[in-house]
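> here are the coordinates; sequence isn't available:
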């Protein structure tokens, strides 16, 4: 009986000792949630005010959001990412307060990985803007849409693999796969360019043959007129 009473007493003491930790963790979660929601609203409004959605649309990245059939704008999505970043920090602090080291270690690793995600997103956004700019320059300089599309695709392919490298996803496969994809893009561009320029090449060849035929006819006419021309007889010399 005494042992049962002692065990019950120890359990109650442990429970009451755990209550302050639990209350502290709940307070941390509440404060973290409020701060995360405030930062989410601020980030979304600031991004919308500076025209971030327009940048994403010009870079060609917004079309992926449209294909995903999401009603969220890029600025809103980034605001939600900020919310979860801050709230995960709050969860990590709460688990530390509860003394749950395993969960805290997992969330700490996730927090350390978030900057890589942000860097990868920035790489894609900046590469999208650069790809649009370069594609416009190429189309304006050459007048060929295919070359502009190829330049844009090459930049975006490189940016995708750079983002994957930043995320640490299959880094050992990044370089060979990039070369394969880039070669495939170049081959497809060459085929598309050749197929699209076949009429132009045909016109060039036909015009070259036409000029050659005209030159040959002109030479033949000159030779014929020279043969039909009467030869001048020499005048007798007076002695």
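In hand now; what should we look at? A quick note: this is a predicted structure, and the numbers were derived from the prediction, not measured.
> switch to C-alpha atoms for all contacts and neighbour counts from now on
Noted.
> chain center to the lengthiest helix in the chain, what's the gap?
Determined from DSSP state H, the single longest helix within the chain is helix 2-49. Centre-to-centre, helix 2-49 and its host chain are 40 Å apart (Cα atoms, centre = their mean, to the nearest Å).
> That one packs against which elements?
When contacts are defined as 3 or more Cα pairs under 8 Å, 6 or more residues apart in numbering; DSSP states H and E, helix 2-49 sits against helix 74-98.
> Second structure follows, compare the two:
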């Protein structure tokens, strides 16, 4: 009886020691894993300079500047999401009260705009949200009349641009139309020389480009029947 009790106690002791050895081995394994694999915080908790980011993209302004340099044009960075290209005043300025492009202006548009469209509809297409052709007037006359006149000037340049692109670079015509629109600003954003309004330079058209943000929807393609393509 005494011998059986001692055997039972011996077996229990062996079991306890075995469990202790197993727990010790598991603890050592977890410790080794913890040391071998460095801890990395979640991506949203990392400082900006530690997150995995794609290679830096060439700025859109630099790409456009390279394409437009032969024409003496240089995009201006208005802010982080907007570029502006001001066409030469001597070519795209308008006579007082008129929205008709001169023969020299039409030739210039025919030369420049296919290059411009080819650039924006190429490798940087998915980085561009929209292009606005803005028409401007001087400070003479009523605001309502100036708004209408500036809209007519912007539309005249846009239509001439589309026609030139369709002839010289048909592949970019649909893309350009899907991006571009015309806007009349009236007497807003007058051009000053010192404190004096320069009325000749105020009567102008500028191209403004809005760049896409990370939350912008994906660019869409232009339907085959666009309003500009249908106009006669």
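Received, thanks. Everything quoted here is computed from the prediction, not taken from an experiment.
> where does the TM-score land?
Here the TM-score for the pair of chains, by TM-score structural alignment, normalised by the length of structure 2, is 0.23; 86 aligned residues with a Cα RMSD of 5.2 Å.
> coming back round to it: okay, the angle between the longest helix of structure 1 and helix 74-98?
Angle of helix 2-49 of structure 1 versus helix 74-98, following axes from the mean of the first three to the mean of the last three Cα atoms, to 10 degrees, is 160 degrees.
> Following the chain onward from helix 2-49 of structure 1, which element is next?
Downstream of helix 2-49 of structure 1, the next assigned helix or strand under DSSP states H and E is helix 52-59.
> doesn't residue 154 make contact with residue 182 of structure 1?
Yes - between residue 182 of structure 1 and residue 154 there is a contact under Cα atoms under 8 Å: 6.5 Å.
> Against residue 61 of structure 2, how distant is residue 4 of structure 2?
Applying Cα to Cα, to the nearest Å, the value for residue 4 of structure 2 to residue 61 of structure 2 is 92 Å.
> Looking at these two now, which is surrounded by more residues?
Between residue 4 of structure 2 and residue 61, counting by other Cα atoms under 10 Å, residue 61 is the more crowded of the two (16 against 9).
> Tell me which helix or strand that one sits in.
Using DSSP H and E, residue 61 of structure 2 falls within helix 60-68.
> Could you do residue 182 of structure 2 as well?
Counting by DSSP H and E, the element that carries residue 182 of structure 2 is strand 180-184.
> Ok, residue 201 of structure 1 next?
Secondary structure (DSSP H and E) places residue 201 of structure 1 in helix 198-228.
> Around residue 209 of structure 1, how many other residues sit close by?
12.
> Same question for residue 22 of structure 2.
12.
> now do residue 191 of structure 1
Applying other Cα under 10 Å, we find 12 residues neighbouring residue 191 of structure 1.
> repeat for residue 107 of structure 2
14.
> Which other helices and strands does the helix or strand where it lies contact?
Here residue 107 of structure 2, judged by DSSP H and E, is contained in helix 103-120. For helix 103-120 of structure 2, the packing partners by 3+ Cα pairs under 8 Å, 6+ apart come out as helix 60-68, helix 89-92, helix 143-168, helix 170-179.
> Could you give me the buried positions within the second one?
By neighbour count on 16 or more other Cα atoms under 10 Å, the buried set for helix 89-92 of structure 2 is 89, 91, 92.
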